[in-house]
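> sequence isn't available, so here's the structure alone:
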């Protein structure tokens, strides 16, 4: 197999060599794995930054002990849970929001940092878009799309998002959830006491 020289940032290579040696790998092996991964992403039509997004999402997935489950399965479970006991269902959604917001605050100290984190991993999330714009007075308007298909899953996503906003010192003034995974929120920043 022919070898070629590849240009890379000197500090990055220095750090990579240190990590590679400590784990018993070779630069050659690790470089080939990384290049093969980026080639597969490019061939499938993805952007080159998708690999970084996947790495960031992997860290979050590992930290939160997330398991991949098909969305249609979750959608059906959510509908059944809501029909069985809507109060307990909403309590679970709120608890999930509190747990997720606690984790996110450890990764992103401000709402702006949170939006930047979302930008880094949005390509690998089911949430397709978060649009934030200035509302009337001191409020902001937020629209999330891609939060579920049925009204029950969108309702749960809305409750989770409300807890996240509260963790970032926002007061939710109004929230509307629609089937198809669309959530509209009007919120205002309230300084923490």
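On my side now, so go ahead. Everything numeric here is computed off the predicted structure, so don't read it as measured data. Numbering: from 1, shown residues only.
> please count neighbours and contacts with C-alpha atoms only from this point.
Fine.
> for residue 72, helix, strand, or coil?
Three-state call for residue 72 (DSSP: H, G, I helix; E, B strand; the rest coil): helix.
> does anything pack onto the helix of greatest length in the chain? Which helices or strands?
Taking DSSP state H as the criterion, the chain has its longest helix at helix 86-107. With contacts taken as 3 or more CA pairs under 8 Å, 6 or more residues apart in numbering; DSSP states H and E, helix 86-107 sits against helix 71-84, helix 151-167.
> got the contact list for it?
Contact partners of helix 86-107, identified using CA atoms under 8 Å, 6 or more residues apart in numbering, comprise 64, 81-82, 114, 156-157, 159-164, 167-168.
> another one to put next to it:
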């Protein structure tokens, strides 16, 4: 007997609920931890990077496995959630770490390449998130929309470099993420149309 198929819209809603609950769990753990600001900042940054990398993995993996191909439409949701986590990461940095002290933030950006990379990544991700809907594809036309979304292949490496440079002790995780990203970029280059 075959199990009934769950409609894709239901799967997307379940994915969104799951990612929201994961965010709430991370916030709860940060509140219960010893350093609220650092824990929130690190959690949102790390999981934002994971989600953005996972969104890039869909296309190459869908070429090999049918079950990934059946779920490829979820890639957009995962990418948007990666942006939501990145936005929270930036807002935590602005509000809780620097308390809106713009001059101090500018000094910090000028003195730290990894913060500059993080800001660059966010600026590149912003138009991608704003146009990650069917209305934007229709308004821009598919070719222009696709050309705009090539920025993903600049933004996500900037995110990964930011994540790597922000690490002070645990280097294995960002190195593995960087290797996965490199494989995705090599695959993308070889299969570019």
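Ah, there it is. Predicted, not measured: the structure shown is a model, and the values here were computed from it.
> quick one: TM-score?
Laid over one another, the chains give 0.28 as their TM-score (TM-score structural alignment, normalised by the length of structure 1), with 97 aligned residues with a CA RMSD of 6.0 Å.
> circling back: please work out which of the helices and strands packed on helix 86-107 of structure 1 is packed deepest.
helix 151-167 (a mean of 23; mean count of other CA atoms under 10 Å).
> which SSE is immediately downstream of that helix?
strand 170-178 (DSSP states H and E).
> buried set for that next one?
Of all the residues in strand 170-178 of structure 1, those buried under the rule 16 or more other CA atoms under 10 Å are 170-172, 175, 177-178.
> tell me the one of these nearest residue 55 of structure 1?
The closest of the buried residues of strand 170-178 of structure 1 to residue 55 of structure 1 turns out to be residue 170 (CA to CA; 29.6 Å).
> okay, the closest residue to the closest one other than its chain neighbours and residue 134 of structure 1: tell me how far apart.
Of all residues not flanking residue 170 of structure 1 in the chain, residue 189 sits nearest, at 4.4 Å (CA to CA, 6 or more residues apart in numbering). Shown here: residue 189 of structure 1 relative to residue 134 of structure 1, a distance of 12 Å by CA to CA, to the nearest Å.
> next, the angle from the longest helix of structure 1 to helix 151-167.
Here the directions of helix 86-107 of structure 1 and helix 151-167 differ by 40 degrees (axes from the mean of the first three to the mean of the last three CA atoms, to 10 degrees).
> go through helix 86-107 of structure 1 and flag the buried ones.
So, applying 16+ other CA under 10 Å, buried residues of helix 86-107 of structure 1: 89-90, 93-94, 96-98, 100-101, 104-105.
> make CSV out of those residues and add distance to residue 72 of structure 1.
Output for the buried residues of helix 86-107 of structure 1, formatted as CSV (distance: CA to CA, whole Å):
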residue, distance to residue 72 of structure 1
89, 18
90, 20
93, 18
94, 22
96, 20
97, 21
98, 24
100, 22
101, 25
104, 26
105, 29
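> of all those, which two lie farthest apart?
89 and 105 (24.3 Å).
> buried stuff in the helix or strand where residue 159 of structure 2 lies?
Using DSSP H and E, residue 159 of structure 2 sits in helix 152-166. By neighbour count on 16+ other CA under 10 Å, the buried set for helix 152-166 of structure 2 is 152, 155-166.
> next one: stretch 10-18 of structure 1
Neighbour-count burial for stretch 10-18 of structure 1 [16+ other CA under 10 Å]: residue 17.
> what lies in contact with that stretch?
Taking contacts as CA under 8 Å, 6+ apart, the residues outside stretch 10-18 of structure 1 that touch it are residue 27.
> just how off-centre is it within its chain?
Centre-to-centre, stretch 10-18 of structure 1 and its host chain are 28 Å apart (CA atoms, centre = their mean, to the nearest Å).
> then stretch 10-21 of structure 1?
Taking mean C-alpha positions (CA atoms, centre = their mean), stretch 10-21 of structure 1 and its chain are 28 Å apart.
> contacts for stretch 29-37 of structure 1, please.
20, 51.
> quick one on the thing from earlier: wait, which of the buried residues of strand 170-178 of structure 1 is closest to residue 40 of structure 1?
Nearest to residue 40 of structure 1 out of those is residue 178 (CA to CA; 36.3 Å).
> how about the helices in structure 2?
Under the criterion DSSP H, structure 2 contains helices at 8-32, 36-64, 66-70, 75-92, 102-111, 113-130, 134-140, 142-148, 152-166, 172-190.
> follow-up on the earlier one: how many neighbouring residues does the residue nearest to residue 170 of structure 1 have?
Close neighbours of residue 189 of structure 1, defined as other CA atoms under 10 Å, add up to 15.
> that one and residue 167 touch, don't they?
No. Residue 189 of structure 1 sits out of contact with residue 167 when judged by CA atoms under 8 Å, with a separation of 10.9 Å.
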